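here's my sequence, what's the structure:
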Amino acid sequence: MAAPPRLRVLQVITSLAGGAGLHALQLAQQLDPARFEVLLAYGPGYPLDAVVQQQRLPHRLLRWQRRLRPWHTAQGLMDLARLLHGGRFDIVHAHCSLAGAATRVLAPLLCARPQRLLFTVHALAAHAGQPAWRQALLTGVERALDGLTDRYVVTTQRYRDELQQRGIAAPDKVSVIPLGIAAPTPLPRTEARRRLGLQPDDEVVMFSGRLEPQKGLPVLLQAWALLQPQRPRARLVIVGDGPQRAACQALAGNDRVLWAGWQPDAAALMSAADLFCLPSLWEAYGYVLLEAMAAGVPIVASDVGGIPEALAQGRWGRLCPPGDAQALATLLLHTLADPAASAATVAAARRHVQQEHGLHTMVARHAQLYEQLAGAGRPAAASAPPGEVHP
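Now for the predicted structure:
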């Protein structure tokens, strides 16, 4: 008996920035090629773009940017329209706000055959960092797009509940699929510290992420200024890059902060840290928290968005009010001063990640959802190359 035709899957994301970009890349890499033909479409300009090129993953570049610049956004929309026009996709899976809105509007108009439209809510476009009128406007847009959405995917139960509470989607349209990671192979602590230019006896607090307002890095730097006089051996290591780097470097203004830039093996460098801090002002989940737990590093993070659920309401790490530099400094000091108190928490968190957040499990859940939505026994599109690789 012949194997059924592969399902053709289009992954569309605004860019490969941050945890959302890594998530979309993982699906493109890991979905079983015997069952799925996957094409990844995204806006360029971020380090993970190089992985797509190196692995020669089928992809298309969209000329939009994460920031809404009219000319670039229009060019990206034209690129997406050309990709969708006549496209024979069984599953169209969109990620992030711009890609999510554009794909859900254009795909039903332009695709040559019926397809199922998924939207992964990595973070709601309307969030607490915006004025009320903007939140209301963006929530209204999402409500209007619900009729074009066959299925939502979220990483936490909290976001499933929030979609219902905001009147965006009914719970039976929302699938909760926790993030998954390939457990990194950490570098030996001495090697990780050598790579980062740290001394063996330094007390190391690490931040890893994109340097943009969402991540709350100025709050961490304010807390650091309060902490330093009491912990003279402490070093703050900032792994990552982004538009706030220059402003944050000016705010830091001392040599006890190490700016490591973007690192392709950031997860492996976690072993250099005595503590990991994620001071986000809003956050759907915080993918990097899984990397810190897998590396066995104590965590202090903001009590905001999906972070409390990711940390089991404080079982896997300490939670701090967002934007409160004094409270953050206090928690950092307490954690550094009593590493033995964190030992049991760290061990339990590592086991939790291994059991509940494996990459294979996350990908398998998406594959099952795709096949369910495509319809048991429904003919799939004829097998064809999913797209050329663009330089």
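
from here on, contacts and neighbour counts on C-alpha atoms
Will do.

got a list of contacts for the helix or strand hosting V153?
Per DSSP states H and E: V153 is located in strand 151-154. With contact meaning C-alpha atoms under 8 Å, 6 or more residues apart in numbering, strand 151-154 is reached by 117-122, 160, 173-178.

just the helices from the chain, written as ranges.
Per DSSP state H, the chain carries helices over the ranges 18-30, 49-55, 70-84, 97-110, 132-145, 157-165, 189-196, 217-227, 245-252, 287-294, 307-310, 325-337, 339-356, 359-374.

possible to save those as JSON lines with distance to R235 and mean neighbour count?
Formatted as JSON lines, the helices of the chain follow (distance: least, C-alpha to C-alpha, whole Å; neighbours: other C-alpha atoms under 10 Å):
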{"stretch": "helix 18-30", "distance to R235": "24", "mean neighbour count": "19"}
{"stretch": "helix 49-55", "distance to R235": "31", "mean neighbour count": "13"}
{"stretch": "helix 70-84", "distance to R235": "40", "mean neighbour count": "17"}
{"stretch": "helix 97-110", "distance to R235": "36", "mean neighbour count": "20"}
{"stretch": "helix 132-145", "distance to R235": "38", "mean neighbour count": "15"}
{"stretch": "helix 157-165", "distance to R235": "34", "mean neighbour count": "17"}
{"stretch": "helix 189-196", "distance to R235": "11", "mean neighbour count": "16"}
{"stretch": "helix 217-227", "distance to R235": "9", "mean neighbour count": "21"}
{"stretch": "helix 245-252", "distance to R235": "12", "mean neighbour count": "14"}
{"stretch": "helix 287-294", "distance to R235": "17", "mean neighbour count": "24"}
{"stretch": "helix 307-310", "distance to R235": "24", "mean neighbour count": "22"}
{"stretch": "helix 325-337", "distance to R235": "12", "mean neighbour count": "19"}
{"stretch": "helix 339-356", "distance to R235": "16", "mean neighbour count": "16"}
{"stretch": "helix 359-374", "distance to R235": "32", "mean neighbour count": "17"}
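
here is a second sequence; please produce its structure as well for comparison:
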Amino acid sequence: MPRIAHLHDDHTSGDLSRYLAFLGRDAALGATAEHHAVRVSRFAAGAVSLRAEVIVSHLPLRLQSLPGLMALRARHPRATLIHVEHLHCEGSAAAARNRGRQRAILRSAYALFNHVVALSTPQANWMRRHALVNPGQLSVIPPCADLAPFAALPDPRCPVRHIAAIGRLHRQSGLDMLIEAFSVVSNPDARLDIFGDGPQRGELRALARHDLRIRVHGSTTRLAALRRADAIAIPARWQPSPLAAQEALAAGRRVLHSGRDSLSELQGPGLVTVADLSVAAWSRALSDVLAETDSVPRLAVAGAREPTVQGWQALLGRLGCRKTAKSSTFATI
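Below is the predicted model of the structure:
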């Protein structure tokens, strides 16, 4: 059976960690290949020796990571190399200081791989539009995680009173705008809890200090945050992965989101798209959600995993990585 090494440098329990855990534990995927997560340095991917037919990089692509990826390619000339793009998307590219330089770095990095996986159709369209990767070497496979713990959470309270925002405290997350918008909301019983850490932590706490209904907490798991919340807000300025919204929907929570990048593909009840990233638009949307008295149906867990499972099965079959009678070896050094 083919063995697949998934390279990452994640030390948290965030989206990537849960996605890799899903790939390693899903029964349907495990029937055709063995998926192993291997932690490496993003700057020295080629330092690890692997015996695997397929090597999948989940590493963030930067200029400094190119030498390590080149060494990885040189060290494993017969392996099929795949890159999954978790970091870059149209929104992040628009925010880059030097877009031309960034596109050149991405083209150089993607050229080292046999195949590139986008997490959403908008992300793939952005790659095609700027000729970052050969269209024949590009696939779309949405991420997934184990949604059963989220589906098991108690139903949220109605009407909505506690809204949570979970993620990195960075300009990308749009939490500065969210705090200002929530401050305009007149409902005295409403609460906004922000969970996470990052470079904007001090700034966000300063913005929130004038409204006792808003609290900026440290990092916690998304499961713990959703247990306390009746709805979540994702006012992201760019968002490569839809996993946060998917988990909230599985928990039966309403999701207010910006519709940027991967979020534009979200469909179903419980979703509120606020494409205008302004204080006025978001304060209106927050007030509307706080006035909701009906619950929303939960995302079907079984159906949510199918696009991910089928996507990987189709890609591995296309690349010739099929189940064989003789097991291959896999080792790390």
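
TM-score for the pair, please.
Overlay of the two chains. TM-score (TM-score structural alignment, normalised by the length of structure 2): 0.83; 324 aligned residues with a C-alpha RMSD of 3.2 Å.

okay if I get the contacts of strand 151-154 of structure 1 as a markdown table plus distance to G147 of structure 1?
Shown next, in a markdown table, are these (distance: C-alpha to C-alpha, whole Å):
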| residue | distance to G147 of structure 1 |
| --- | --- |
| L117 | 11 |
| L118 | 12 |
| F119 | 12 |
| T120 | 15 |
| V121 | 16 |
| H122 | 19 |
| R160 | 17 |
| K173 | 11 |
| V174 | 13 |
| S175 | 17 |
| V176 | 20 |
| I177 | 22 |
| P178 | 25 |
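
mark which of the residues you listed are part of strands, please.
117-120, 174-176 (DSSP state E).

among those, which one sits closest to A340 of structure 1?
Each of these was checked against A340 of structure 1 using C-alpha to C-alpha; the closest is V176, at 34.6 Å.

counterpart of the closest one over in structure 2?
Using TM-score structural alignment, the partner of V176 of structure 1 in structure 2 is V140.

grab the nearest non-local neighbour of its match.
A118 (4.8 Å; C-alpha to C-alpha, 6 or more residues apart in numbering).

run a quick neighbour tally on P199 of structure 2.
By other C-alpha atoms under 10 Å, the residues close to P199 of structure 2 number 11.

aligned partner of it in structure 1?
So P199 of structure 2 corresponds to P243, using TM-score structural alignment.

can you pull the contacts of its match?
So P243 of structure 1 contacts 211-212 (C-alpha under 8 Å, 6+ apart).

and what of the one 3 residues further on?
The contact partners of A246 of structure 1, taken as C-alpha under 8 Å, 6+ apart, number zero.

returning to that earlier point: burial of the residue nearest to V140 of structure 2, as a residue count?
A118 of structure 2 has 26 nearby residues by other C-alpha under 10 Å.

could you do A31 of structure 2 as well?
So A31 of structure 2, with other C-alpha under 10 Å, has 10 neighbours.

ok, now how distant is it from R191 of structure 2?
46 Å (C-alpha to C-alpha, to the nearest Å).

how far does stretch 148-165 of structure 2 stretch from start to finish?
Stretch 148-165 of structure 2: ends 21 Å apart by C-alpha to C-alpha.

buried residues, it. List them.
Of all the residues in stretch 148-165 of structure 2, those buried under the rule 16 or more other C-alpha atoms under 10 Å are 150-151, 153, 155-157, 160-165.

stretch 189-201 of structure 2 now?
190-197, 200-201.

which one of those residues is nearest L212 of structure 2?
Closest to L212 of structure 2, out of all of these and judged by C-alpha to C-alpha, is R191, at 8.7 Å.

show me the contacts for the closest one.
So R191 of structure 2 contacts 161-163, 213-214 (C-alpha under 8 Å, 6+ apart).

let's go with 10 Å and repeat that
160-164, 182, 211-215, 229, 290 (C-alpha atoms under 10 Å, 6 or more residues apart in numbering).

so which of those residues hold up in structure 1?
Contacts conserved in structure 1 for these, using both residues aligned by TM-score structural alignment, their matches' C-alpha atoms under 10 Å: 160-164, 182, 212-215, 229.

quick check, P60 of structure 2 in contact with E85.
Yes - P60 of structure 2 lies in contact with E85 (C-alpha atoms under 10 Å); the separation is 7.6 Å.
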